[in-house]
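Novice: heads up, no residue letters with this:
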C-alpha cells in the first residue's frame, strides 16, 4: 500500500509533492522520497521514517523543478533505508513503484552482463536500469517504457520521470491503482484521488493493464499491447473525505480490486522478498517448536480465515489446532493445554466476543497473539504479540481485502511455524514462500474475469437458495462464499463440506437450486468432482470455480465455469476468495441491495 504522486507543474513542485504524500500516509510506509527535474538534471531527496524527516531534509537542501514524482515506501525487497527508498534513478530516468516484481533477479542478471549494476537491494531498481539501457540504445522515453513493461512479471503501479523532458510523465498500472488528475496547464498523478484532492477534482482512473503518456496538453492511455484506449474523465468527491470510491460503484468493489496491492503490502511485512524467506518482524514471546496446541478464535469471516489456517498449521507445521467461534468459546470454558497459544483474529480489533475469548485465554495462562488490522485496538493492546494485516481502511461491511490479508499473514506464520518445528525443509519453505510471492499477480489475473462472473451473477440473482461446496481447505471458502451472498444479496445460502453432501443437503438439490463448487485442481479434486456429478445427475445447476486443469478433469455436465489461474495448492484458498467475492458482489448489485451497508449489519460488532 505504498503511495505514488507526480506533478507536471507551472511552478516548483517539491512542496506540493510532499503535501500529496501526506494524504497517502494512511496507507502505511517506512521511508519517503521525491525526485524533480531541475537545472542540474534529475535530482532527488529521500529519508527513512516519516515524512517529517523528508520535509526537514528539503528545508535544508531544497529541490527546484517544475516536474517531479514522489513516493512513500513500505519496505519489501531490502530494509527501510535511505538507499532503498524511492525514487530510484539513473542519470536518465527516475522511477517510483508500488507492488512486487517477481522476476527482478532475472532482470538484474541480464542487466549486469551489460554493466548495469544496482545500487540498492530493491526490485524496483531493475526497472530503472532496464529503461536506462533501452534509452542508451537510442529508444525514446515512450519506446523504452513500451519495451520494458512486457518484461516485468508481478504487480506494479509505476511513474517515470525522464532527464531532459520537463513536460513528460509516464505511468503504468498492473495490480496497483493509479489516478490521473487534470488541472489548469498542469497534470497530476496519484495512487488514489485523495492524494490529488488539493489540486483537482477532474480525475481519470487507469484500468488494469493500462499505461499512460502524460503531458500538460493531453493524456494518451494505451492498453498492455500498446493500443490507444479511452478512459472516462470524471469528477471526484475525494476532497470531502479520506474514504473515496474512486471509479468504483461501491467501496466493496474498490476493496476487492485493491487486493493485489493489499496482499503485496501484507507479504512485505512477513516475507524477506529478496531472499524469499519468512522474516517475522515481531519478537515472539513463545517458541513455535515448543507449543503444545494452538487455539484460534474469531467471528464471521475472520473465523473462516481461522478454519483455513487450521488446515495449514496441521499439515505444514504438524501443530494441533482448535478453531472456535468466539461467541461460543467464551461460554464453553474449554480446558486449554499448558504452553498453548491462543490466536485471536479481528479486522477491527474491537470485536466484543473475540475480546472476551482473549481475556478468558489469558486467565488460563495461554500465550496470546492477535491478528488485527488496527494495531491501536483493544485486542492488540491486550495481546502479548500482534501480527498486523496492514490492508488499510476497509469501509464495506462485508469483509474482502481484510480476509485475504488475514489469510496471507496466517500463511506466513504457518511457514515460520513449520520451519521452527522441523516439519518444513529450507527448500520446501522456499517453495511455499515463492507461491505467496506469485500470488498478487495471480489475483490480478483473476480480477480480469469479473465480466464473466457478472454474467453468472445475474443468473444467481434469480435463485431463492444457493448451495456452496468445497473439500479440505476449500470447505471454509464454501462457507465464506455462502456468507458473502447472504450478507449483501439477502439470498439464503449454505456452505457444506462436499463429502457431507449425501448426509442431507443433496435432498435440497433440484433444477432451481444453483450449486457453487470451489474446486481448484489438487489431490481432493477427484472426490469433489464425484460429489459434483451427483448434483448434476439430479438436475442441479453447477457453477464450478477451478483452474484450467480442473476444467479438463471436470468433463461434461457443468452449467458454468469460472476459470482461475493455476497456483500452488498452498495459496489456492486465498485466490479462490476473489471469485466468491465477485459472485456475491455482482449478485447484490443486480438485486439492488445496499452493498456497502447491508441491512441489520455493522462493520465492527462491539457489543454481544
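Specialist: Here it is on my side, so go on. Everything numeric in this text was worked out from a predicted model, so none of it was measured.
Novice: contacts and neighbour counts: CA atoms only from here.
Specialist: Fine.
Novice: give me the number of residues near residue 452?
Specialist: The number of residues packed near residue 452 is 13, by other C-alpha atoms under 10 Å.
Novice: Sorry, wrong one. I was asking about residue 451.
Specialist: 12.
Novice: chain center to the one helix or strand it maps to, what's the gap?
Specialist: For residue 451, the host element (DSSP states H and E) is helix 450-460. Its chain's C-alpha centre and that of helix 450-460 lie 23 Å apart, by C-alpha atoms, centre = their mean, to the nearest Å.
Novice: Please state the offset of the following helix or strand past that helix from the chain centre?
Specialist: As assigned by DSSP H and E, the chain's next helix or strand after helix 450-460 is strand 465-470. Taking C-alpha atoms, centre = their mean, one finds the center of strand 465-470 at 26 Å from the center of the full chain.
Novice: Stretch 100-114 now?
Specialist: So, by C-alpha atoms, centre = their mean, the centroid of stretch 100-114 is 24 Å from its chain's centroid.
Novice: go on, stretch 372-390?
Specialist: 19 Å.
Novice: Sketch out the strands for the stretch 1-150 of the chain, chain order is fine.
Specialist: Under the criterion DSSP state E, counting those that start in this stretch, the stretch 1-150 of the chain contains strands at 3-8, 31-38, 41-48, 67-73, 88-89, 93-101.
Novice: Below is an additional structure, to be compared with the one above:
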C-alpha cells in the first residue's frame, strides 16, 4: 500500500514528483524518496517520516533531472529506516516497489552466491539487485524486465529507471494497481489516477501482469507473456480541486461534512425519485433467481456488509453469508450454485478482497462489487459493478465512503426484494422515501458538532471505551469503536448490547465511558435495559438517540445527544455521523494525527 509516481519528461521533475507523492501520502507515510538521472548518474534523496522531511532535504540538497521516480512507503519487509526507504539503487538501477515479493529470500541467496551484497532488510532491495543482475546479463532494459518478472513471485507494482536510458521508465504490475498517464511531450506512472491529478487526466489502467516502457514521447505495453498489447485510454475524473481540504483543518472533517451531498449523489444514481422506486438499470442477471448472497469485505467495508446482512434477510428474505475477506479463502466455504458474491471495497484494489473475488469466481459464483474507484482491478474483474460517488477519500479513516456503501447496499437490497416479490410497491415507496430523507437528516446531525466536541474532551481522558448497539446499529457500534481506535489510539470495543452481560460487563467501572446508540424503535427498550445494567455498575453513559428515546434518561448519563427521528431502515446512515465526530474530536483532544494515524495506510494492497 505504498505510493508510486514516475515522470518521463523534458523539464526538471523533482518538485512535481514530490507534489504527486503528497497526493499519494494516504497510501503510506513511514518514509519517502525520489530518484532521477542527474549529472551523468542516477541520484536519489530519501527521508524517514512524513513527506515534509523529504521536502526539507530537497530544499537543502536539490535534485536535478528531467525524468524520475518517487515513492511514499508503508513498511512491510524491513523496519522504518532510511536504508529501507525507496528508491533502492545500484550503480545502474533505481527502483520503487509496492507489494510483497514472496520468494525474496531464495532470490537473495542466489544473488549473494553471485557476489551481490545488501545493506538493508527489504524485499525491494532484492528486486533492485536482481534487475541489476539481469541488466548485466542481457544488456538491455527490456531483457532485464522480462527476466526479472519471470523470476519474482508475489504481488507488486514496480517503477524502474536505468542509467543507460535516462529518459525511459519501466513499470509493471501484478496484484497491485498501476496506471500510465498520457501527456504532451511527457508521460507518467502512478499508483492510481489521483496521483496524476494536475499532471494529466488521460490514463491507461494496466491489467494484471502487464508491464510497460515509458518515454517522453512513447508508451509500449506488454502483457504477462511479454507480448506487445493495446490497452484502452480512459478519462480520469480526478482533479486537484477534489483533494483540497478547503476551509477544514483535516481531510477527515471535510469528508464527514461532505456526506449529505455524496450520499444524495450516490442514491440519485439508483433511485427514480419521480416514481419513488429503485432503478439499477439493466443488470446481466435476474435477481429473483439468486438463492443466496455472500458478502465479503475488510475493515469498515465489512461493517457496511454486516448492516446489509440485516437488510437482505429482513427485507428481501434472502439468506446471507458474511465473511471477512482475509479469512474467506481459507475456510473453503460451501457456496450455493448460482449464488451472488458481493464484494465491497473503497479502492477496488484491497488485496484480500480481490483474492476473495477470484476465489469466488473459481467457485462459479456471480460476482458483483461495490467500489468508489472507476477502473480498479475489482471493477474490471466483476460481472456487475455498483459505483459509489463519494469522490476521492483522503483521510485514512473512512467516513463518506462508508455511508455511500451503505446507500448502494440499501438500494440493492430493495431491488432484490422487489425482484423476489418480498416487497410491495407501497412498501418500496416508503423505503425509498426514507432514503430520500437521509441526506437532510444527516445534515441535521452535523449541526450537533459542538456537543460532540464537548463530549470528546471527556472521552479523551479514558483508556478504554465501549460502544453498544442492537440490530442494524450493532455494526455501527463496531464501526464507532474502530474509528476511535484508528485515530485516537484509545482501546475501544463495539458490542451487541445484549452481549454485555455475557462477559464485557466485567470491565465496567466509573472510568469506562459507554457510548450507546439507541434510536427509538421496536428494540429500543431492550437496548435501554442493557444501558441500565451499565449504569447500575457505575458506568458513564453517552446516550445517542432521538427525542423520544432520550426522555427520562438525561440525568442518568454522562451526556445525551439528540438526533432527528428517522426510520430504523436508515438509522445506520444517520448514526454514522455521531460516531465519526466523536472519534474525530477525541483524536483532536489527544493531539494525534487525524488524517495519517500511525501504522495505517488508506489502500491496503498487500495481504
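Specialist: Perfect, thanks for sending it. Remember, predicted model here, so these are calculated numbers, not experimental data.
Novice: The helix holding residue 451 of structure 1 to strand 465-470, inter-axis angle?
Specialist: 130 degrees (axes from the mean of the first three to the mean of the last three C-alpha atoms, to 10 degrees).
Novice: Can you lay out the strands of the stretch 1-150 of structure 1 as JSON lines showing distance to residue 479 of structure 1?
Specialist: Shown next, in JSON lines, are these (distance: least, C-alpha to C-alpha, whole Å):
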{"stretch": "strand 3-8", "distance to residue 479 of structure 1": "35"}
{"stretch": "strand 31-38", "distance to residue 479 of structure 1": "40"}
{"stretch": "strand 41-48", "distance to residue 479 of structure 1": "43"}
{"stretch": "strand 67-73", "distance to residue 479 of structure 1": "36"}
{"stretch": "strand 88-89", "distance to residue 479 of structure 1": "45"}
{"stretch": "strand 93-101", "distance to residue 479 of structure 1": "30"}
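Novice: Relative to residue 598 of structure 1, which of the ones you listed is closest?
Specialist: In terms of C-alpha to C-alpha, the element of those nearest to residue 598 of structure 1 is strand 3-8, at 30.7 Å.
Novice: how about that closest one, aligned to which bit of structure 2?
Specialist: Strand 3-8 of structure 1 corresponds to no residue of structure 2 when matched by TM-score structural alignment.
Novice: Then stretch 129-146 of structure 1?
Specialist: By TM-score structural alignment, stretch 129-146 of structure 1 lines up with nothing in structure 2.
Novice: Need the distance between the two termini of that stretch.
Specialist: 14 Å (C-alpha to C-alpha, to the nearest Å).
Novice: just to revisit the earlier point, switch the strands of the stretch 1-150 of structure 1 over to TSV; also include mean neighbour count.
Specialist: Formatted as TSV, the strands of the stretch 1-150 of structure 1 follow (neighbours: other C-alpha atoms under 10 Å):
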stretch	mean neighbour count
strand 3-8	30
strand 31-38	28
strand 41-48	22
strand 67-73	31
strand 88-89	26
strand 93-101	29
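Novice: For residue 190 of structure 1, which of these is the nearest?
Specialist: From the strands of the stretch 1-150 of structure 1, taking C-alpha to C-alpha, the stretch that ends up closest is strand 3-8, at 4.3 Å.
Novice: circling back: and the helix holding residue 451 of structure 1, what does it pack against?
Specialist: Secondary-structure packing of helix 450-460 of structure 1 (3 or more C-alpha pairs under 8 Å, 6 or more residues apart in numbering; DSSP states H and E): strand 560-564, helix 572-591.
Novice: May I see the buried residues of the shortest one?
Specialist: Judged by neighbour count using 16 or more other C-alpha atoms under 10 Å, the buried positions of strand 560-564 of structure 1 are 561-564.
Novice: Which single one of the residues you listed is nearest to residue 284 of structure 1?
Specialist: Among the buried residues of strand 560-564 of structure 1, and counting by C-alpha to C-alpha, the member closest to residue 284 of structure 1 is residue 564, at 36.5 Å.
Novice: Could I get the full set of helices for the stretch 301-450 of structure 1?
Specialist: With DSSP state H, counting those that start in this stretch as the criterion, the stretch 301-450 of structure 1 has helices at 326-332, 352-363, 378-381, 401-420, 426-437, 439-447, 450-460.
Novice: typo on my end, it should be the stretch 1-150 of structure 2
Specialist: 14-24, 51-60, 104-113, 123-138, 141-151.
Novice: Out of those helices, which gets nearest to residue 301 of structure 2?
Specialist: Short answer: helix 14-24, nearest of the helices of the stretch 1-150 of structure 2 by C-alpha to C-alpha, at 21.1 Å.
Novice: Would you check the span in structure 1 matched by that closest one?
Specialist: Going by TM-score structural alignment, helix 14-24 of structure 2 sits over no part of structure 1.
Novice: In terms of secondary structure, what does that helix contact?
Specialist: Helix 14-24 of structure 2 packs on strand 3-8, strand 31-38, helix 51-60, strand 67-73, going by 3+ C-alpha pairs under 8 Å, 6+ apart.
Novice: Would you pull up how far it lies from the middle of the chain?
Specialist: Counting by C-alpha atoms, centre = their mean, helix 14-24 of structure 2 comes out at 20 Å from the chain centroid.
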